[in-house]
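Asker: how would this look folded up:
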Amino acid sequence: MSALPAEPIYDVAQLGHVELLTPDLEASAQFFTDVYGLYRVAETADAVYLRAWNDDVLTSLRLTAAEQPGLGHVAWRTTSPQALERRVAALEERGVEGAWHDGDVGHGRAYRYTGIGGHEQELYFESEKYRAPEGQEPYLPNQPQKFAPHGAAAAHIDHINLLVPNVAEASRFQQETLGFKLRERLTPAGAEEVGAWLSVMTKAHDLALTKEPHPTEGRLHHLAYAVESHLDVIRAADIFMEQGVGVEFGPAKHSRTQGFFLYVIEPGGNRIEIFTGGIHIFSPDFEPVTWTTEAGGRGTAWGTPVPESFHSHATPPYPVATGAAL
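Answerer: The predicted structure follows:
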């Protein structure tokens, strides 16, 4: 394995959009709009495209009808067309065999490939900006639309957590080929790395990698959208309660990233997070933090117990997941 480059790479700008698979498209779409607080922007026979009120792009989430829940693909937006070409060249130099396609609703030409860990990933630059229709124009011109919250009012796409068989290998792949910066990792004493938190710019994480406990690959742990404050997370808990959506975990505070969170399972079976806060890294020579155990033996910063389902539930369910040993 080659050493990480001495010069930081800033060719990837952000988590651009995610495709989630669901066996109940309409129920999932209803959850994400009426309960989670997103907006429908386009539909086809087998897909619904959505955005959050503070996303400045046309769409950040595609829901696609499928037999099983899980991740369709995760897409990273580059900083320029030139950056896109550089990162594709880096992937191909590494032996990754991907393919270009013409794009989808809300974005242009993209390069699709399979990352370390079996997840479909995508790089693209061209993205359609959201233009608020009449009546939804913001009072402040630096906002994409009028703030008229409904449901939990998820504000913008934030991060994704993927299960991978080898966390250290998948982490190195993201760092070396795409320029992700390792912020924190969990390596229990005498054991292999079981968690890594990486970002492309200053956030605590755009991507989390967690050890896959089964002999399979390509599974999703969760997708997270951010809200503006801790109170919004607490408000979301009340909204989920009133709408009959069971809260799996939280509200509580993470030890790593220090984000305030809440997890639920949407009707299709995918785990979804409401997230706020989290540390930001401004130092160019930030040294990754290595955890050898949970702080003080706690699974969360304040000692909130972690439910068993948080470690056992992922999508697609095992042993249905791709590559599973049946």
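Asker: all contacts plus neighbour counts: C-alpha atoms, from now on.
Answerer: OK.
Asker: and the residue nearest the centre of the chain, how far is that from Ala236?
Answerer: The centre of the chain sits closest to Ile160, judged by CA atoms, centre = their mean, with a distance of 1.9 Å. According to CA to CA, to the nearest Å, Ile160 and Ala236 sit 19 Å apart.
Asker: so who does the nearest residue to Tyr124 once chain neighbours are set aside touch?
Answerer: Closest residue to Tyr124 in three dimensions, ignoring its sequence neighbours and counting by CA to CA, 6 or more residues apart in numbering: Ala110, at 4.5 Å. Ala110 makes contact with 100-103, 122-125 under the criterion CA atoms under 8 Å, 6 or more residues apart in numbering.
Asker: now His107: closest residue in space, sequence neighbours ignored.
Answerer: Once flanking residues are discounted, His107 sits nearest to Ser127: 4.2 Å by CA to CA, 6+ apart.
Asker: that neighbour against Arg109, yeah?
Answerer: No - shown here, Ser127 and Arg109 do not form a contact pair, counting by CA atoms under 8 Å, at 9.3 Å.
Asker: these two - which one has more neighbours?
Answerer: More neighbours surround Ser127 than the other of Ser127 and Arg109, with 19 against 15 (other CA atoms under 10 Å).
Asker: list the contacts of that one.
Answerer: Contact partners of Ser127, counting by CA under 8 Å, 6+ apart, are 57-58, 106-108.
Asker: repeat for Ile157
Answerer: Residues near Ile157 by CA under 8 Å, 6+ apart: 15-17, 52, 55, 60, 224-226.
Asker: same thing but at 6 Å, please
Answerer: Residues in contact with Ile157 (CA atoms under 6 Å, 6 or more residues apart in numbering) are Tyr225.
Asker: using the three-state scheme, assign it.
Answerer: Under DSSP: H, G, I helix; E, B strand; the rest coil, the three-state class of Ile157 is strand.
Asker: distance of the residue nearest to the centre of the chain from Leu71?
Answerer: Counting by CA to CA, the gap from Ile160 to Leu71 is 10 Å.
Asker: buried ones among the contacts of Ser127?
Answerer: For the contacts of Ser127, a burial check counting by 16 or more other CA atoms under 10 Å picks out 57-58, 106-107.
Asker: could I get those as TSV with distance to Glu266 and secondary structure?
Answerer: As requested, the buried ones among the contacts of Ser127 are exported to TSV (distance: CA to CA, whole Å; DSSP: H, G, I helix; E, B strand; the rest coil):
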residue	distance to Glu266	secondary structure
Val57	23	strand
Leu58	22	coil
Gly106	24	coil
His107	26	strand
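Asker: mind putting those in JSON lines, distance to Arg183 included?
Answerer: Converted to JSON lines, those look like this (distance: CA to CA, whole Å):
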{"residue": "Val57", "distance to Arg183": "27"}
{"residue": "Leu58", "distance to Arg183": "30"}
{"residue": "Gly106", "distance to Arg183": "30"}
{"residue": "His107", "distance to Arg183": "29"}
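Asker: to compare against the first, here's the next sequence to fold:
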Amino acid sequence: MGINRIDHAAVRVGDLGKALAWYEDVLGLTVLSRDADTVHLACRGKAADITLVKGTQSLENFTFGVDDQEDLDRVESILKKEGVAAERLNGDSRPGEGATLKFHLPSGHELRLCTGGAERRAGVSDFDAKGSHIPTDMDHINLLGEVDPAVMRDFLMMIGFKSSLNISVGGQLAGIWLRGSAYDHDIAYMRAVRPSDRLHHVAFAVEDGNHYFRLSDRLMETGHRWEFGPGRHNAGLGKSTGFGTNNYAYAFDPFGNRNEFSSGMEQFADDATPLDVDIAPEQLTDVMNGWGYEMAETFMTVGS
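Answerer: This is a model prediction of the structure:
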């Protein structure tokens, strides 16, 4: 019972062919199906992990997995009591979706919850790279918006997420990280620097350091570079364990949608005490990069 991890994201891209040059040719994802306006891809298996939608850039919608219909009923009941509109979908918008509940967050983002159907449990990550450079699964998502992060945190906790990390800058709450599963975080939200940005990154799962080596070489061999990383986040300011210490590497797709490649998240009990951090603006690089002294300028200013 409860909410699992992210199961799928649909992102807008300016040209499907150019986008596939990144997601299929470079990253190695498999095309499951396509039409004139969408392409469904998977890291592996028969369920779509990411869908490319013909448009411009940014996020179309995203989906978290749940175990069964009872979880959908529970969340739908909560939303109804709070006056939040929700809609049941028949689960055929992508391969492997299953019964689905759709609604909108206070930020305006469209969130879906799905069961995955009879053949699988939705929102359960696979981390076995099998010696490949290809990402193993979806891992998490980081949203951007203009809504107060506290409002987003309260809403997400209301429907079943647990608070993991809250970062304030100069006394003002700037970002929140929450989990549906036991892993460090499954969803995050930060105040957007550019008012129109709604997505900071969609994250894929990476197994370990050797997986980063193979993926880094793949980027180099295909004429690409990392925006930022590989490295380790440092929310604990000098602690390599605890909330906010996963490993990362970031790169942009051809249309400015940031992809993260994440590994090394710890698991925590449901009642673990969240980490609250209040930093000065000049400490932001230290929090984001525990292994070095630099952070890409675009990392905290550019979304999609």
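Asker: now the TM-score, please.
Answerer: Aligned and superposed, the two chains score 0.86 in TM-score terms (TM-score structural alignment, normalised by the length of the second structure); 285 aligned residues with a CA RMSD of 2.4 Å.
Asker: what about the alignment partner in the first structure of Gly65 of the second structure, which helix or strand?
Answerer: Under the alignment by TM-score structural alignment, Gly65 of the second structure pairs with Arg77 in the first structure. Element membership for Arg77 of the first structure, per DSSP states H and E: strand 70-78.
Asker: mean deviation of that strand from the second structure?
Answerer: For strand 70-78 of the first structure, the mean deviation from the second structure after alignment is 0.9 Å (mean CA distance after the TM-score superposition for the first structure).
Asker: next structured bit after that strand?
Answerer: helix 81-93.
Asker: which helices and strands does that following helix pack with?
Answerer: Contact partners of helix 81-93 of the first structure among helices and strands, from 3 or more CA pairs under 6 Å, 6 or more residues apart in numbering; DSSP states H and E: none.
Asker: buried set for the helix or strand that that helix is followed by?
Answerer: Counting by DSSP H and E, the next helix or strand C-terminal to helix 81-93 of the first structure is strand 99-101. Residues of strand 99-101 of the first structure classed as buried by neighbour count (16+ other CA under 10 Å): none.
Asker: what range in the second structure matches strand 99-101 of the first structure?
Answerer: Strand 99-101 of the first structure maps onto residues 87-89 of the second structure, going by TM-score structural alignment.
Asker: ok, back up a step: okay, the contacts of Ser127 of the first structure in JSON lines with distance to Leu198 of the first structure next?
Answerer: JSON lines is the format used below for these (distance: CA to CA, whole Å):
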{"residue": "Val57", "distance to Leu198 of the first structure": "23"}
{"residue": "Leu58", "distance to Leu198 of the first structure": "25"}
{"residue": "Gly106", "distance to Leu198 of the first structure": "26"}
{"residue": "His107", "distance to Leu198 of the first structure": "24"}
{"residue": "Gly108", "distance to Leu198 of the first structure": "26"}
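Asker: ok, of those, which one's closest to Ser28 of the first structure?
Answerer: Proximity of those to Ser28 of the first structure (CA to CA) peaks at Leu58, which lies at 19.3 Å.
Asker: any idea how far the nearest residue to the closest one once chain neighbours are set aside lies from Gly108 of the first structure?
Answerer: With sequence-adjacent residues excluded and distances taken as CA to CA, 6+ apart, Leu58 of the first structure is closest to Tyr130, at 4.4 Å. Using CA to CA, Tyr130 of the first structure is found at 14 Å from Gly108 of the first structure.
Asker: one more: Phe147 of the first structure?
Answerer: 28 Å.
Asker: same thing with Met241 of the first structure?
Answerer: Going from Met241 of the first structure to Gly108 of the first structure by CA to CA gives 39 Å.
Asker: next: Arg185 of the first structure.
Answerer: Arg185 of the first structure is 34 Å from Gly108 of the first structure, where distance means CA to CA.
Asker: and Phe310 of the first structure, by the same measure?
Answerer: Counting by CA to CA, the gap from Phe310 of the first structure to Gly108 of the first structure is 36 Å.
Asker: again, but for Ala295 of the first structure
Answerer: According to CA to CA, Ala295 of the first structure stands 44 Å off from Gly108 of the first structure.
Asker: which residues are in contact with Gly195 of the first structure?
Answerer: 185-186, 209-210 are the contacts of Gly195 of the first structure under CA under 6 Å, 6+ apart.
Asker: what does the residue nearest to Tyr124 of the first structure align to in the second structure?
Answerer: Aligning on TM-score structural alignment places Ala110 of the first structure opposite Thr100 in the second structure.
Asker: and of the contacts of Gly195 of the first structure, the nearest to Ser283 of the first structure?
Answerer: For the contacts of Gly195 of the first structure, the closest approach to Ser283 of the first structure (CA to CA) belongs to Arg185, at 18.0 Å.
Asker: secondary structure element holding Val287 of the second structure?
Answerer: Using DSSP H and E, the element containing Val287 of the second structure is helix 284-288.
Asker: hmm, who's touching that helix?
Answerer: Residues outside helix 284-288 of the second structure that contact it (CA under 6 Å, 6+ apart) are 233-235, 295.
Asker: quick one: the helices in the first structure?
Answerer: Remark: helices assigned in the first structure by DSSP state H are 25-30, 81-93, 167-178, 230-242, 309-312.
Asker: measure stretch 91-105 of the second structure end to end?
Answerer: This stretch, stretch 91-105 of the second structure, spans 20 Å end to end (CA to CA).
Asker: right, I mislabeled it, should have said stretch 276-289 of the first structure
Answerer: Length of stretch 276-289 of the first structure, first residue to last, CA to CA: 21 Å.
Asker: residues touching it, excluding its own?
Answerer: 182-184, 202-204, 226-227, 229, 257-260.
Asker: ok, how many other residues are close to Arg86 of the first structure?
Answerer: By the measure other CA under 10 Å, the count of residues near Arg86 of the first structure is 16.
Asker: do the one 5 residues further on as well
Answerer: Summarising burial for Leu91 of the first structure: neighbours were counted as other CA under 10 Å, giving 19.
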